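Enquirer: The sequence isn't on hand, but the structure is:
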């Protein structure tokens, strides 16, 4: 039987890939987005598909539709975007979660929350297991996103306890791939665009801080796999590649793959920027059977090719 699946934030980087995967799996998709960071270009190839419907809507307002499943991905996810309007960012995470949970409650359908590794803040435990409560500055410039996502997780588990809602919570670690925005301020897109333009590659801090990098197709495998787990399994579950690279290692890899002559320059570290970030991915493997397959260099080659195309269009 064909399912109707709601994807909020469906025109964003991750959302567009999820919509595409669900349609390829035989589902019908209702893509909801207010285009704060998402773009029509990301889902333009789906617009003519009879199984795809696009609705422009802000999740901070109630939504009345009939669907069988909900993936709640709506929220700007890069510091540049979520700090542009921090109050709205918090509203999207919290009020948006309340509205989507209310919809799921009415429909008695499963709902998945796209949470984030940022709930761990600047961690004192490494790698970060799901049992770790985190170390987040509630007053800092990143708090609108970090605390908004933490509150959304609270709401999801309270709706489960109070209303027996079927919930899934995914904590997404750094993800990269085609359809990232060139101007989102994330390290992978920054480094690639700077290298392709021949600009200096900007590293904040000394370059020793680390991140794990998961290719988008692998991440989507994890989201779909999590949604398909039995109702008794809720998560939260880390979705990220369980290895790590320093910012300097990433910069050197991008320079190598692009053949760029860009030089590395250093700037002060932003407030509350985590020093380390790496998932403990044991639960994802045990509960979902999920392991990311794409090696960093392999995924970067595809991502670089995407940005080369984007930059050529920019020059026209």
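Expert: Here it is on my side, so go on. None of the values given here were measured: they were computed from a predicted structure. Residues are numbered from 1 along each chain as shown.
Enquirer: Please make it C-alpha for all contacts and neighbour counts, starting now.
Expert: Fine.
Enquirer: need the contact list for residue 201.
Expert: Listed by C-alpha atoms under 8 Å, 6 or more residues apart in numbering, the contact partners of residue 201 are 190-191, 194-195, 251, 262-265.
Enquirer: Rebuild those residues as CSV, extending it with distance to residue 289 and neighbour count.
Expert: Below are those laid out as CSV (distance: C-alpha to C-alpha, whole Å; neighbours: other C-alpha atoms under 10 Å):
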residue, distance to residue 289, neighbour count
190, 32, 18
191, 32, 28
194, 37, 20
195, 36, 25
251, 32, 24
262, 40, 21
263, 41, 15
264, 39, 17
265, 41, 14
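Enquirer: okay, pairing it with this:
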């Protein structure tokens, strides 16, 4: 099958990751059907493709079934930041379970290969460091983050049950913290939080003492990883993220330095079940799909800050 014959369905295609994936697929001359209910997606992320014969946008909520003829399903639809997924936790759980169930049903009917955008959150507050794909996680079933963490875990379970029962072709990417242009300014993620606060000359809010770590992958690197995984023959879960670990406090200093060095820091209590450390082991991605991040963190931050400046209001 040549590239320009591939017909892709991207759920959550108007969102942060989804819209960057749409850009990549469209730039390769492929056909893209984008589905989004616009809970966190934005039409402006896709406007450059409006009117293009290879692009179609459908407003639809994937908790309801849909039938479209496609070769590939990139299942990214689900609110991914704590503020968003905790605002309606039952809806979040339904999106992960019913949405994935509906997409797998579609994949089975039209014999499409499906990639699930899973998450590092399935590891919970990890007791081993860094996290490799064989780690089973330390996750609360009853906490405020459970709707997302457990939702993604059952989504993975469904995928592999479909693979076993129906021979559905499955790819599962466990995505670690990603940042870059098109993040929402109110989504509560730490990179966008700090940038928005700094641009407004407000103190930067740090939860806990700032010693907790995250590993941030620039969005173009992450999309390259997704693309390589989908086009590989590897069907087990794969971590995609940047193994370069940084404390939240150090991140705040980096952003202050780039926007306004005089800003103060404001400490708040750590939220429930907030992971202390997060760092992917990407040995598998390096070995199987020859992938590792290439964008320098400072350059990625510059690009992200410039994006937020452009849309500041």
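Expert: Received it, and whenever you're ready, just let me know what you need. This one's a predicted model, so the numbers in the text were calculated from it and none came from an experiment.
Enquirer: Give me the TM-score for this pair.
Expert: Here the TM-score for the pair of chains, by TM-score structural alignment, normalised by the length of structure 2, is 0.98; 310 aligned residues with a C-alpha RMSD of 0.7 Å.
Enquirer: any chance of the contacts of residue 201 of structure 1 in TSV, plus distance to residue 59 of structure 1 and secondary structure?
Expert: Shown next, in TSV, are the contacts of residue 201 of structure 1 (distance: C-alpha to C-alpha, whole Å; DSSP: H, G, I helix; E, B strand; the rest coil):
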residue	distance to residue 59 of structure 1	secondary structure
190	29	helix
191	32	helix
194	34	helix
195	36	helix
251	37	helix
262	41	coil
263	42	coil
264	40	strand
265	40	strand
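Enquirer: The longest helix along structure 2 maps to which residues in structure 1?
Expert: When structure 2 is parsed with DSSP state H, its longest helix is helix 146-166. Counting by TM-score structural alignment, helix 146-166 of structure 2 pairs with residues 143-163 of structure 1.
Enquirer: if we can go back for a sec, closest one to residue 172 of structure 1 out of the contacts of residue 201 of structure 1, please.
Expert: Using C-alpha to C-alpha, residue 190 is the member of the contacts of residue 201 of structure 1 that lies nearest residue 172 of structure 1, at 19.7 Å.
Enquirer: Would you mind listing the residues in contact with the counterpart of the closest one in structure 2?
Expert: In structure 2, residue 190 of structure 1 lines up with residue 193, judged by TM-score structural alignment. Residue 193 of structure 2 makes contacts with 185-187, 204-205, as judged by C-alpha under 8 Å, 6+ apart.
Enquirer: which one of these has the most neighbours?
Expert: In terms of neighbours by other C-alpha atoms under 10 Å, the contacts of residue 193 of structure 2 top out with residue 204 at 23 neighbours.
Enquirer: which position in structure 1 aligns with that residue?
Expert: By TM-score structural alignment, residue 204 of structure 2 lines up with residue 201.
Enquirer: for residue 182 of structure 2, same thing?
Expert: Correspondence of residue 182 of structure 2 to structure 1, assessed by TM-score structural alignment: residue 179.
Enquirer: Provide the aligned range in structure 1 for stretch 85-104 of structure 2.
Expert: Using TM-score structural alignment, stretch 85-104 of structure 2 lines up with residues 82-101 of structure 1.
Enquirer: So which residues make contact with that stretch?
Expert: Stretch 82-101 of structure 1 is contacted from outside by 59-63, 70, 72, 74-76, 111, 141-142, 144-145, 147-149, 151-152, 155-156, 159, using C-alpha under 8 Å, 6+ apart.
Enquirer: rerun at 7 Å
Expert: Residues outside stretch 82-101 of structure 1 that contact it (C-alpha atoms under 7 Å, 6 or more residues apart in numbering): 59-60, 62, 75-76, 144-145, 148-149, 151-152.
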